[in-house]
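**Student:** Here is my input, please return the structure:
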Amino acid sequence: MPAEIAVTGLGLVTPAGHTAEENWTALCRGRSLAAADPELAGLPVDFSCQVPGLDAAGELGRPLARRTDRFIQFALVAARRAVADAGLGCEEGVGGDGGPRAGGLGEPGERVGVVLGVGSNSLSTYVTEFGHLGSGRPERVSPLALPRSVPSMAAGEVALDLGARGPNFTTASACASGATALGVARDLLRSGTCDIVLAGGSESARSRMTATCFTRMRALSRRRDEPALASRPFDARRDGFVLGEGAAVLVLERAADARARRARVRAVLRGYGAGADAHHPVAPHPHGDGAVRAITAALRDAGCGPGDIGHINAHGTGTPLNDAAEAAALARVFGDTTPPVTAAKGVIGHALGAAGAVQAAYTVLALSHGMVPPVANFEGQDGDHKLDIVAGRPRPAAGAGISCSFGFGGQNAVLLLTAD
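**Tutor:** Below you'll find the predicted structure:
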């Protein structure tokens, strides 16, 4: 039998806060955190969900904060929190640059991997640097432009910070990137390649270029006058998603190893399914064919049936096409009576490549609390597929949880988790 994979630590940096407790409280409150964004001022869509009050220099030291972009800073802070939560040590020392760095993991670094999902590079940095180049001033381009912005540097900087010398790479499967990273990390543990993997995702989508591109695609909500009502997954009046940002890092290890070191097992990652729609560059298959295959694969991998699922953490972007396709897929798998459905993007917006990892962390929290948070701004459904949407207040739930992530290119990734 394949080894059970335990989640022994998690770290979160999102618009809902910098700790698991802050995130859980905000989720259960069920109110959107979208607000006007100074970075987007003057654009047709000028609001987002922002990570509040992160003092990168205070958390990481000025040299490290200076050489890293925002999405890397999120990953570093989340990884340190996750390692500490797992009881693996993470006491601060002094890094080679003279600033504070995390201490050792307490494990042979060669057996510790880092796999992080990042959907894109840092467009904010590139816009600034291309501006210098376009104005005929190449000497103004920062020598840090590449290392602070390419997607792989999130995982690279985490490994450098924590001394993790095992496999280190980034997964890029659009908005499914964070979920893909967790699935790949599970395979590294099952194969015996690693003993511990720090897995998750990080992204900051609050750049003027990103906002403009998604606006031109008509993917963003345009409720400028009422941003707190803009993100409304599965609601009949949805008109697009809201840009978000953040990171989630989970510590994964074989359950037998975790129990041998008397670690707290927060949850068990029992199933993973993935696949492509092969249908359209950006639109989902209208009947959710790829999503159905991924959900079914995750159930089969875990040895579970639809009746074993206690709740669904849906991708739930709040766009007309994506929500309709996801609802169709869930109805096909679970029939007329779906398990309770939640969708965190109503509260924190869409963190793109980090979204799947954040959802997985929220699924772990839901399992540990035995509660499913409500969907923000949900007032009623449309279409032929009626899901059991949790609205208004949290609802008790038991059984396994699945977390669904989908993205451009027809990417589909589904995780199945259970309480220990």
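
**Student:** For the rest of this, base every contact and every neighbour count on C-alpha atoms.
**Tutor:** Will do.

**Student:** Could you say which helix or strand holds E157?
**Tutor:** Using DSSP states H and E, E157 sits in helix 152-162.

**Student:** who touches that helix?
**Tutor:** Residues from elsewhere that reach helix 152-162 (Cα atoms under 8 Å, 6 or more residues apart in numbering): 71-72, 75-76, 79-80, 90, 95, 101-105, 113-116, 118, 147, 164-165, 168-170, 202.

**Student:** Return the list of helices and strands in contact with the helix or strand following it.
**Tutor:** Scanning forward in sequence from helix 152-162 by DSSP H and E, the next helix or strand is strand 168-171. Other helices and strands packing on strand 168-171, by 3 or more Cα pairs under 8 Å, 6 or more residues apart in numbering; DSSP states H and E, are strand 112-117, helix 152-162, helix 177-190.

**Student:** now the angle from the shortest one to helix 177-190?
**Tutor:** An angle of 160 degrees separates the directions of strand 112-117 and helix 177-190 when computed by axes from the mean of the first three to the mean of the last three Cα atoms, to 10 degrees.

**Student:** Secondary structure class of the residue located most distally from the centre of the chain, three-state.
**Tutor:** For the chain, the largest distance from the centre (Cα atoms, centre = their mean) belongs to G136, which lies 38.3 Å off. Three-state call for G136 (DSSP: H, G, I helix; E, B strand; the rest coil): coil.

**Student:** I'd like the structure of this one too, to check against the first:
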Amino acid sequence: MNRSDIVITGVGVVSSIGLGREAFTRSLLNATSGVIELVDSTDGDRNATARFRFDNGNSGDVHQESPVEIGAPITDFDPKLYVKPRKALKVMCREIQTSFAASQMAIEDAGLTNLLPAEPAEQAKKSGRIAVDRIGAVFGSEMLYGDPEELADAFAACKTEDNEIDKSKFGFAAMRSITPLWMLKYLPNMPACHVGIAVNSHGPNNSLTVGDVSGPNAVLESCGYLKRGIADVMIAAAAGSRMNTTRSMFTEDQPLATAVDPVSRSSRPHAKDATGIVRGEGAASLILETAESAANGGRKPLAIVCGMASRFVPSKAFDSGEFTTSSDADAGRGSSRAIEVAIQAALKDAGLTSNDIGLVVGHAMGDPVIDAAEAEAIAKALPDVPVTLPTGLLGHTGAATGMLGFIAAVVAAQSGQTPPVAHAADCRHGLPIADKAQSLSSKYVLAVSHTSHGSATAIVVSSS
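**Tutor:** Coordinates of the predicted model:
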């Protein structure tokens, strides 16, 4: 199979800057941010001190906090419009709902609605539907955290007369007060499971939980199935959130951003004054097909997958096992070498050089340490190539971050436009950050994604 034999025929997005490919594209090209000031859920006070605090790495009792609580939530999403049967919502947490909706959007965008659910081969030959063993689904996922209120009664039942918690009571209390289907709402493989059942996929199905690169790696694995000839159509997707109440209590090694004026510009990847990430949420899905499958179905590709690579070079923090949210240069988050070699390998796989690339979609998120690692790698592997930064609009969306960046590359290639970065004038590191929307100098766009531990992916797409 040639490099140009895998095409993208549909895109679905559920994000803070729009639902669906067209809305996402408009916001991206107009630098419309999804970052907002969050209203305190208890009293509606917009001036409430942020609940999100983090150790700045200097001492255990010194913290930084934002004067207002900020995030990039999805504000106009109604899962009932997308999830059928509606009773399935009972076993879907928000990430499952958004990934299911994004996948339905991608299916519709590709013109596959009338060809699914898939049917057994003999029936499919007569009906024109997709054969069950020729379609699969690979989803990027992560730990899915439940709402604390769902466990409140169980914990309350563990309380003793001395106002302490007796842990030995929790098992029995949980069986009495938590719905038996509770766990099904939060298993990381359930987003792929629900979509696979909905489309009747009997082909390759898998779930990947590898941090920010989960989505791009789902694309790589899906392309592998298509290249091996064991599927004709693959649904690749990812969903994630940093807005969940439980997840927000665990910052891991990610420093949090301080709000700026205007609040909508608080997510500031590669900015000189960046202090950390802005929490966000989102889901993205795309339909990958062989060129033959798309042509036989009369489906016009949005973009072509030209080359890809995944690499791991451990970061200093991963090697030492010492993770911190410090902004010091020696904090060791991120691996510049991993990003660089992933880019080089993707270019080689595509049969291209750095001179052929018209745009880089960066993964930078506002963490000064990780952003510096990315800047070093891009400057070496893709010097002078314009860079765009969708996380500046979307915030950090966990396992969806890499996939949303890749979707940004797809829509940039499809539209032929460079998405601008609103805070480009405030950026450092010497990268040519795109400050305005303009025509691509080349049809090839490279999306890079990486983690603080040292995983990195790079995928090259082009217009069809």
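
**Student:** ranking the helices and strands packed on strand 168-171 of structure 1 by burial, who's on top?
**Tutor:** Highest mean neighbour count of these: strand 112-117, a mean of 31 (counted as mean count of other Cα atoms under 10 Å).

**Student:** what range in structure 2 matches that strand?
**Tutor:** Mapping strand 112-117 of structure 1 onto structure 2 (TM-score structural alignment) gives residues 135-140.

**Student:** Distance of the most centrally placed residue in structure 2 relative to S99 of structure 2?
**Tutor:** For structure 2, the residue nearest the mean C-alpha position is A400 (1.5 Å; Cα atoms, centre = their mean). Distance from A400 of structure 2 to S99 of structure 2, counting by Cα to Cα, to the nearest Å: 9 Å.

**Student:** joint contacts of these two?
**Tutor:** Residues touching both A400 of structure 2 and S99 by Cα under 8 Å, 6+ apart: A238, A239, A283, A284.

**Student:** Quick check: the second one touching R94?
**Tutor:** No - shown here, A239 of structure 2 and R94 do not form a contact pair, counting by Cα atoms under 8 Å, at 9.3 Å.

**Student:** These two: who's more crowded?
**Tutor:** A239 (37 against 22; other Cα atoms under 10 Å).

**Student:** So the more buried one, which state does it fall into?
**Tutor:** strand.

**Student:** What's the match for it in structure 1?
**Tutor:** When structure 1 is aligned by TM-score structural alignment, the residue opposite A239 of structure 2 is S202.

**Student:** quick one: the residue farthest from the centre of structure 1 from T215 of structure 1, how far?
**Tutor:** From G136 of structure 1 to T215 of structure 1 the distance is 29 Å (Cα to Cα).

**Student:** ok, now R293 of structure 1?
**Tutor:** For R293 of structure 1, the distance to T215 of structure 1 - Cα to Cα - is 30 Å.

**Student:** Repeat that for W24 of structure 1.
**Tutor:** Separation of W24 of structure 1 from T215 of structure 1 (Cα to Cα) stands at 30 Å.

**Student:** F74 of structure 1 against P15, yeah?
**Tutor:** No - the criterion here is Cα under 8 Å, and F74 of structure 1 misses it with P15 at 11.4 Å.

**Student:** When the two are compared, which one has more neighbours?
**Tutor:** Taking neighbours as other Cα under 10 Å, F74 of structure 1 and P15 compare with F74 leading, 29 against 26.

**Student:** ok, T19 of structure 1 - how many residues close by?
**Tutor:** Using other Cα under 10 Å, T19 of structure 1 is surrounded by 16 other residues.

**Student:** which residues touch whichever residue in structure 2 pairs up with it?
**Tutor:** Using TM-score structural alignment, the equivalent of T19 of structure 1 in structure 2 is G20. Shown in contact with G20 of structure 2 (Cα under 8 Å, 6+ apart): V11, G12, V13, V14, A102, M105.

**Student:** Trace the last one over to structure 1, please.
**Tutor:** Using TM-score structural alignment to pair residues, one finds that M105 of structure 2 aligns to R81 in structure 1.

**Student:** Okay, its match and A179 of structure 1: tell me how far apart.
**Tutor:** From R81 of structure 1 over to A179 of structure 1 (counting by Cα to Cα), the distance is 19 Å.

**Student:** same deal with L269 of structure 1?
**Tutor:** On the measure of Cα to Cα, L269 of structure 1 and A179 of structure 1 end up 12 Å apart.

**Student:** and for those two, which residues touch both?
**Tutor:** L415.

**Student:** Pull the number of nearby residues for the closest residue to the match of M105 of structure 2 other than its chain neighbours.
**Tutor:** Closest residue to R81 of structure 1 apart from its sequence neighbours, by Cα to Cα, 6 or more residues apart in numbering: G11 at 4.7 Å. Residues lying near G11 of structure 1 (other Cα under 10 Å) number 29.

**Student:** Wait, a strand at G11 of structure 1?
**Tutor:** Yes - membership of G11 of structure 1 in a strand is supported by three-state DSSP.

**Student:** residue in structure 2 matching G271 of structure 1?
**Tutor:** Match for G271 of structure 1 (TM-score structural alignment): G307.

**Student:** Surely its match touches R3?
**Tutor:** Yes - G307 of structure 2 is within contact range of R3, at 6.7 Å (criterion: Cα under 8 Å).
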